[in-house]
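**Student:** got a structure for you, letters missing:
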C-alpha cells in the first residue's frame, strides 16, 4: 500500500515527489511513468530556457511559482552540480505598434520583482545582439539556458536516495476511488494508495476523468512546436536569446532564437494543432484523439476566434520560406538555407468548454486526488515551486 502515487515522470511529477519526500520522509511515494525513460515528452522536448517570470500576470500562479521556482532551481543546480548559464535575453519590438506592448511587459516585469530590466535603443541592442533589427528592445538579465532532462535525472536520483520509488514502462489504465483508498491499475500491476497526484501532462485530463463519473470541463489540446537549427557557420548571427514581443491574446511567445546549453542555436517554435497528443511529426495522426480535439466545444470556439492566426502557423509549418520570413523580422540576415530541420515538442494546452485557453497553472482537487490540469511553460523553471505548492496540498491530507 502506498501513501501517494504520482502519475507522470516529467519534471513536475518528479519535483512534486521530491518535495513530498523532503518534507515528510516517512510517507511512501511512488512515481508511475508509462514510458521506459523519464522526461520523455514535454520536459524532454522543450528549448531548455530558464524563464525569469517576465510575462506572467502579477499574483498569478504562473508568476509566483516561476519567480520562486527560478531561485529554487538555481540553488538546486548549484548544490547538485547541474550545469546552467544565465546569459540573458533581449525582447524586441520590431514595429512601432509593438512598443506599447513592450512597455507593458517592462512594467509587468518590474511588478514581478525582476531587477536589472533595461529598455534598449537599436544601437544598444546591437551591443548585445549585433545582427538584430527592431525599433526598441528590452534586456532581461535573469533568463538562462539549461538541460531539463539532466535536471529530471538529478531529481530522480535525490528522490530514490530519500526512499521514493519510480516505476517506468507502466501505463495507468484504471483508477477506482474508494472511501479511504484508491485502486490504481496499470498494464503491469495494481496499487492501493491514499492519494493520487496526477502530473500526466498531455494526458492529465484523461487521468482526471478516470477518477470521476461526470465529464470534466477541461480538455487538453495538443499544440506542436516545430524548430529549425541554424547551420554552424551562421550561429554567429545569434549570441544568446532573442524573442519577439508576444501576442497578448495568444498563450505562445512567437518564433524566437535560443542558444542551447550544449551548443547550437534553435529557431522557433511555431504553434500548430497536433493531430495526436504525442504527435511530434506532421504525419502523426491518431483519429480518435483528433476527433476528441475537433469535437470539443471549447476548441471549436478557439478555432472560430483565432482561425487567421492558426492558418498562419500552419502555413509556416509547411513553408520553410514563410518560417524564414518570420525569423527575418528579428534578424534580416537569416536566409532559408541557413536553417536545418530541428526537433519538435508538443505542448499540453488546457482549454475549457467555453473556449478559454487556460493561461495560468490549474490545480483541481477531489477527495482522493490532486490533478495538475494545466502546467505549460514556465512549468520546468517553476517545477520545484509547483512541487512545493502541490506537496503542501497533499500533506494537508495526512
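**Tutor:** On my side now, so go ahead. All figures in this text were calculated on a predicted structure; none of them were measured in a lab.
**Student:** make it CA atoms for all contacts and neighbour counts henceforth
**Tutor:** Will do.
**Student:** Tell me which helix or strand residue 100 sits in.
**Tutor:** For residue 100, the host element (DSSP states H and E) is helix 99-111.
**Student:** so the nearest residue to residue 174 once chain neighbours are set aside is in which element?
**Tutor:** Closest residue in space to residue 174, ignoring its immediate chain neighbours: residue 185 at 5.0 Å, by Cα to Cα, 6 or more residues apart in numbering. For residue 185, the host element (DSSP H and E) is strand 182-186.
**Student:** here comes the other one, which I'd like you to weigh against the first:
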C-alpha cells in the first residue's frame, strides 16, 4: 500500500473498514514484479470502490447547510464563490438565521461534514489579484486545514483585463471598469492561468472558473485544471437581448434600438464607460460579431452551444481526469435542455466528464412533475380509506 492509501484511510476512513467514498482503487506493477495498491481521488466512486449510479455527476452551488443537507448522498461536488458565501448566505439574515455562522471557515466546515468524504469542495480565492503569492498560499492552506488535501479544490477565476493596480475600480462608485474586456494586457489576462498553473504544480486541484465563451476552454486547459466551467444563463440571456434589439432595429430602422443596444452593452461590460458616444454602426458591428460566435446547431436556441464546444475540447484534450461543470442556469427549459443535449449521440460517451451544478433549490425541482402531485393525491386518498 502507498503512503497515500494509508493517509486516506487514516484521515477519511470509518470503523466499517472499507475504502471511503470519492476514491478508486488502483493497482500498479512495481519494477521488482510486486504490486502496489493505491487510492486515487475520483468523485465518480462511492464507498468501497463502487461506481456512482451514473457517470454524469451532480453538484450544488450553495453553502447553506439547510439546503445542502437533503443532497448529501447525491452530489459529488459543492462549489462556492464570495457571492454565494456572503451575499447569498452569511450576510442574509433570512438564510443565516440569528447569525448562526460567523465566518466562511465555520460554514465550509459544516458543509464538509454534511457532504462527507466522497464530495469535493471547491472554494474560490477571495483576491486573485494579490501580488504576494505566499498570501494566496496561506488562504489555500487555511481551507486545506478544514477540508484536507484530498477534498479541497481551489477555485481560480479568469481575471480578464483586470490587474492588481486596477481591481480597486471595481469597488468604487458604480464599479465600472475603465477598459473594455478586450483592451487589457497579457499579464492581466493570464494572471488567473498562472495562478491555476502554480497551484496545480504544488499539488492542488484547480477549478478554473468564469468561463462564458467556448474559446476560453482550450486556453484554460493549458493550466491542467481539474474542473473547467461553462456558464450558461448569462450567455443565453445576452444572446437573446442583443438579437432582440438588432431585430427591432432591422424591422423599424429606428436608431433608438441601437442606442438601447449600446447602453445595454456598456451596462453589461461588453463596452467600457467611455463608449457612451461610440458610433452606432460600430456598436452594431460589435454585437453582430458576438452573435456570430453563438450559433446553435439546426437552429436550436437552447443556449448550450458553449457547453457543446467545451465538451468537444475536453474530449480532445490529454487530461482524462478533468471534468466540465455546466453551471449557472434558471428557467423552465435549461435543465431539461441539458439532459436532452447529453443524450445526443456525440455526448453520451462523455457523461463521465460532466457535472451539472446549480443551487440546490433549482436542482431539486427537477425531481418532480405535475403528475407526481396528481398520483400522490390519488394514492394518499386511497390509503386514507383503507379498512380498519
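**Tutor:** Thanks, I have the structure now. What you are looking at is a predicted structure, and each value in this text was computed from that prediction instead of being measured.
**Student:** Please state their TM-score.
**Tutor:** Once the chains are laid over each other, their TM-score by TM-score structural alignment, normalised by the length of structure 2 reads 0.26; 173 aligned residues with a Cα RMSD of 7.2 Å.
**Student:** residues near residue 280 of structure 2, how many?
**Tutor:** Neighbours of residue 280 of structure 2 under the rule other Cα atoms under 10 Å: 16.
**Student:** wait, doesn't it sit right on residue 258?
**Tutor:** Yes. Checked against Cα atoms under 8 Å, the pair residue 280 of structure 2 and residue 258 is within contact range at 6.2 Å.
**Student:** Then residue 135 of structure 2 would be within a strand, right?
**Tutor:** No. Read with DSSP: H, G, I helix; E, B strand; the rest coil, residue 135 of structure 2 is helix and lies in no strand.
**Student:** That one: how many residues sit nearby?
**Tutor:** 12.
**Student:** do the same with residue 295 of structure 1
**Tutor:** Residue neighbour count, defined by other Cα under 10 Å, stands at 11 for residue 295 of structure 1.
**Student:** mind listing the strands for the stretch 1-150 of structure 1?
**Tutor:** Ranges of strands within the stretch 1-150 of structure 1 are 2-7, 29-33, 49-50, 84-85, 89-93, 118-120, 136-140, 144-146, based on DSSP state E, counting those that start in this stretch.
**Student:** In CSV: those strands, plus mean neighbour count.
**Tutor:** Rendered in CSV, the data for the strands of the stretch 1-150 of structure 1 read as follows (neighbours: other Cα atoms under 10 Å):
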stretch, mean neighbour count
strand 2-7, 22
strand 29-33, 24
strand 49-50, 26
strand 84-85, 18
strand 89-93, 25
strand 118-120, 16
strand 136-140, 23
strand 144-146, 23
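**Student:** Of those strands, which is nearest residue 65 of structure 1?
**Tutor:** For residue 65 of structure 1, the closest of those is strand 49-50, at 12.9 Å, according to Cα to Cα.
**Student:** who does that closest one touch, helix- and strand-wise?
**Tutor:** In terms of contacts (3 or more Cα pairs under 8 Å, 6 or more residues apart in numbering; DSSP states H and E), strand 49-50 of structure 1 is packed against strand 144-146.
**Student:** now for the strand it packs on, which elements pack on it?
**Tutor:** Counting by 3+ Cα pairs under 8 Å, 6+ apart, strand 144-146 of structure 1 packs on strand 49-50, strand 84-85.
**Student:** can we see that at 10 Å?
**Tutor:** strand 49-50, strand 84-85, strand 256-259 (3 or more Cα pairs under 10 Å, 6 or more residues apart in numbering; DSSP states H and E).
**Student:** if we can go back for a sec, now the strands of the stretch 1-150 of structure 1 as CSV including distance to residue 341 of structure 1?
**Tutor:** Output for these, formatted as CSV (distance: least, Cα to Cα, whole Å):
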stretch, distance to residue 341 of structure 1
strand 2-7, 33
strand 29-33, 29
strand 49-50, 20
strand 84-85, 25
strand 89-93, 24
strand 118-120, 32
strand 136-140, 29
strand 144-146, 21
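**Student:** can you count the residues close to residue 152 of structure 2?
**Tutor:** Neighbours of residue 152 of structure 2 under the rule other Cα under 10 Å: 23.
**Student:** Quick check, it in contact with residue 199.
**Tutor:** No. In this structure, residue 152 of structure 2 is not within contact of residue 199 by Cα atoms under 10 Å, at 12.0 Å.
**Student:** any common contacting residues for the two?
**Tutor:** 140, 205-206 (Cα atoms under 10 Å, 6 or more residues apart in numbering).
**Student:** can you list those in CSV and add distance to residue 107 of structure 2, neighbour count and secondary structure?
**Tutor:** Listed next are those as CSV, based on distance: Cα to Cα, whole Å; neighbours: other Cα atoms under 10 Å; DSSP: H, G, I helix; E, B strand; the rest coil:
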residue, distance to residue 107 of structure 2, neighbour count, secondary structure
140, 16, 20, helix
205, 21, 24, strand
206, 21, 28, strand
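**Student:** which one among those gets closest to residue 346 of structure 2?
**Tutor:** Checking those against residue 346 of structure 2 with Cα to Cα, the nearest one is residue 206 at 26.9 Å.
**Student:** Pretty sure the closest one sits against residue 194.
**Tutor:** No. Using Cα under 10 Å, residue 206 of structure 2 is not in contact with residue 194, being 11.6 Å away.
**Student:** Now do the closest residue to residue 339 of structure 1 other than its chain neighbours against residue 325 of structure 1, distance only.
**Tutor:** Sequence neighbours aside, residue 230 is the residue nearest to residue 339 of structure 1 in space, at 4.8 Å (criterion: Cα to Cα, 6+ apart). Distance, residue 230 of structure 1 to residue 325 of structure 1, by Cα to Cα, to the nearest Å: 14 Å.
**Student:** neighbour count winner among these two?
**Tutor:** Under the criterion of other Cα under 10 Å, the comparison of residue 230 of structure 1 against residue 325 puts residue 230 first, with 26 against 17.
**Student:** That one contacts residue 327, correct?
**Tutor:** No. Between residue 230 of structure 1 and residue 327 there is no contact under Cα under 10 Å: 11.3 Å.
**Student:** Residue 77 of structure 2 contacts residue 120, correct?
**Tutor:** Yes. Using Cα under 10 Å, residue 77 of structure 2 is in contact with residue 120, at 4.5 Å.
**Student:** sec struct for residue 266 of structure 2, please.
**Tutor:** Classification of residue 266 of structure 2 using three-state DSSP returns helix.
**Student:** That one: neighbouring residues, count only.
**Tutor:** Neighbour count of residue 266 of structure 2, defined by other Cα under 10 Å: 18.
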